[in-house]
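Enquirer: Structure of the sequence below:
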Amino acid sequence: MAEKKMEIGVIGLGKFGLRMASTLVSLGHTVLGIDMSEARVQRAEEALDTVYKADATNIAVLRSLHVQDLDWVVISVGQSVEQSLSITLNVQELGGPKIWVKASNEEHKKILQRLHVTRAMVPETEAAVMAAHQLTHPGMLDLIPKYGGIAIQELRVEQWDGKTLVELNLMQKYGVMVMGIRPAGKNEFVFVPPAMTELRKGDALVVAGKADSMSQLNP
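Expert: You can find the predicted model right below:
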């Protein structure tokens, strides 16, 4: 099934907001950019099709831009907690979009969570946690703290040469699921491989599970 293309508003086009907006465009989504700074709006026009210089703390302005019709709204307005909360409440009052907010600190994040936004995050905190886990777990591709510290990691087969997935029984022993295999010398992954798949030295496995469990594996 093809990925659903979404209409997404990004309010606040500083470094973080503009990077997110331009990445969303590259993924094929339609992005509406909003910022109060003329300079940031002009810079964003190089990457986005639709950008407005507007005050998002004014709910009438958001309504006139049809923000209520979007699938998502990303709010990334720098260090002003008051401005961030004002915009968040405006978007909630309009109804419709899911709301993703960049928080400036943990206290800001807690307030946003009490407002029941879809997602609130402190990028610096999440990046630091991710970097620490990648340092101590080489090959880790991603960490999902919201779901109990679930890690996604790439492993290179050495000791498991000649064994099948059913023999290894990783889910029962470690709570680790094999999501995909890239056979040695190949460029493409086989996703959700059959249990009788026999591993060979040099194969790359993408696995998911608790970070603690990953450290027990000796592939």
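
Enquirer: Please make it C-alpha for all contacts and neighbour counts, starting now.
Expert: Will do.

Enquirer: Contact partners for the residue located most distally from the centre of the chain?
Expert: Distance from the centre of the chain peaks at Gly162, with 35.5 Å (C-alpha atoms, centre = their mean). Neighbour list for Gly162: Glu198, Leu199, Arg200, Lys201 [criterion: C-alpha atoms under 8 Å, 6 or more residues apart in numbering].

Enquirer: Leaving out sequence neighbours, find the closest residue to the first one.
Expert: In this structure, Glu198 finds its nearest non-sequential neighbour in Thr164, 4.2 Å apart by C-alpha to C-alpha, 6 or more residues apart in numbering.

Enquirer: do the third one as well
Expert: When the adjacent residues along the chain are set aside, Arg200 lies closest to Asp161, with 4.6 Å between them (C-alpha to C-alpha, 6+ apart).

Enquirer: roughly how far apart are the one you found and Val51?
Expert: According to C-alpha to C-alpha, to the nearest Å, Asp161 stands 54 Å off from Val51.

Enquirer: Between the two, which is the more surrounded one?
Expert: Taking neighbours as other C-alpha atoms under 10 Å, Asp161 and Val51 compare with Val51 leading, 23 against 14.

Enquirer: helices or strands up against the host helix or strand of that one?
Expert: Assessed by DSSP states H and E, Val51 sits inside strand 50-53. The contact analysis (3 or more C-alpha pairs under 8 Å, 6 or more residues apart in numbering; DSSP states H and E) places strand 50-53 against strand 30-35, helix 38-44.

Enquirer: Here is a second sequence; please produce its structure as well for comparison:
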Amino acid sequence: MRLFAFVGLGSFAMSMLERIAEITDQIIAVDDDQSRIEHIKEMVSTAYTMNLLDEEAFERVFHDPVDVAVVDIEENSAALLLVTYRLKKLGVPEIIVKSNSEEYEELLRMAGASRVVNSDKEAASRVTPLVLSSSLTNFMPISGDLVLAEVIAPNFVVGKTVIEGDLRREHHINVVAVKYASEMNAEKESTGVFHDLDATYRFNAGDVLLVTGKESDVFEFSSIQKSAERAKKQVNYNALLKNIFTHKK
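Expert: Coordinates of the predicted model:
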């Protein structure tokens, strides 16, 4: 059984702990706030109120090998670095750190973090596309520039099969599954589930397609396009950066 450690019980860590506690109680939780420890002590195997910067206390608590550590110390970036370093020193293989500062991300990785979570940034990356396009109903970055998205079937695919639409070659996206428009209620909310894609199925207006692809290709497929002026500025900016780095060589 894997052993999980939570150092600092900010909102991110608390949410993760509550989900993990539904599966296992092999959890160590520490925080300097007694009220937070009281809130979760029945969910975990071990809970301590302690000074998170006390190295001796830290080593006493984490004497057993920990598989995954989650660090969420609110409003104390120096403590984040120190705690991350100490967990790495203890040999914790996976350390997930919540940080609100992009400036600290590289330092946290150098200190030993295997993943740095910026919840505000990640939330924005999921919500912004939904604001930009009324065709997108859900959007999730997966890895690098690869995304998974739910897209209301564009007009140019209605009446066509996935093969006739040639979506992979023409639009560089893959359709994974489909929610049928016939399973939508009057409020346009789905009352059904996604169905495996049938290559002979002809898309109907209002179908929701579950697609994967590069962010830029999914954006284009769902009718999100940069304005000509914005695209021109981006090209000029990229050219400027290229010249700067060329001169530096």
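
Enquirer: isn't the residue nearest to Glu198 of structure 1 right next to Pro193, touching?
Expert: No: using C-alpha atoms under 8 Å, Thr164 of structure 1 makes no contact with Pro193, being 10.5 Å away.

Enquirer: hang on, Gly180 of structure 1 is in a strand, isn't it?
Expert: Yes: membership of Gly180 of structure 1 in a strand is supported by DSSP: H, G, I helix; E, B strand; the rest coil.

Enquirer: Could you report the separation of the residue sitting nearest the centre point of structure 2 from Met140 of structure 2?
Expert: Residue closest to the mean C-alpha point of structure 2, counted by C-alpha atoms, centre = their mean, is Glu122 at 5.6 Å. The gap separating Glu122 of structure 2 from Met140 of structure 2 is 9 Å, by C-alpha to C-alpha.

Enquirer: Could I get the full set of helices for structure 1?
Expert: Counting by DSSP state H, structure 1 has helices at residues 15-26, 38-44, 59-64, 81-94, 106-114, 123-136, 165-168, 170-174, 211-214.

Enquirer: can I get the ones you listed in a markdown table with distance to Val74 of structure 1?
Expert: Below are the helices of structure 1 laid out as a markdown table (distance: least, C-alpha to C-alpha, whole Å):
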| stretch | distance to Val74 of structure 1 |
| --- | --- |
| helix 15-26 | 8 |
| helix 38-44 | 15 |
| helix 59-64 | 13 |
| helix 81-94 | 9 |
| helix 106-114 | 13 |
| helix 123-136 | 13 |
| helix 165-168 | 41 |
| helix 170-174 | 36 |
| helix 211-214 | 29 |
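
Enquirer: which stretch among those comes nearest Glu188 of structure 1?
Expert: For the helices of structure 1, the distance to Glu188 of structure 1 is smallest for helix 165-168, at 18.8 Å, taking C-alpha to C-alpha.

Enquirer: corresponding residues in structure 2 for that closest one?
Expert: Matched against structure 2 by TM-score structural alignment, helix 165-168 of structure 1 falls on residues 162-165.

Enquirer: tell me the average deviation of the matching stretch from structure 1 after fitting.
Expert: When structure 1 is superposed, stretch 162-165 of structure 2 averages 1.6 Å from its matched positions, counting by mean C-alpha distance after the TM-score superposition for structure 1.

Enquirer: any idea how far that stretch is from the chain center?
Expert: From the chain centre to the centre of stretch 162-165 of structure 2 is a distance of 31 Å (C-alpha atoms, centre = their mean, to the nearest Å).

Enquirer: Just give me the mean distance for stretch 128-136 of structure 1 relative to structure 2.
Expert: In the superposition with structure 2, the average deviation recorded for stretch 128-136 of structure 1 is 2.3 Å (mean C-alpha distance after the TM-score superposition for structure 1).
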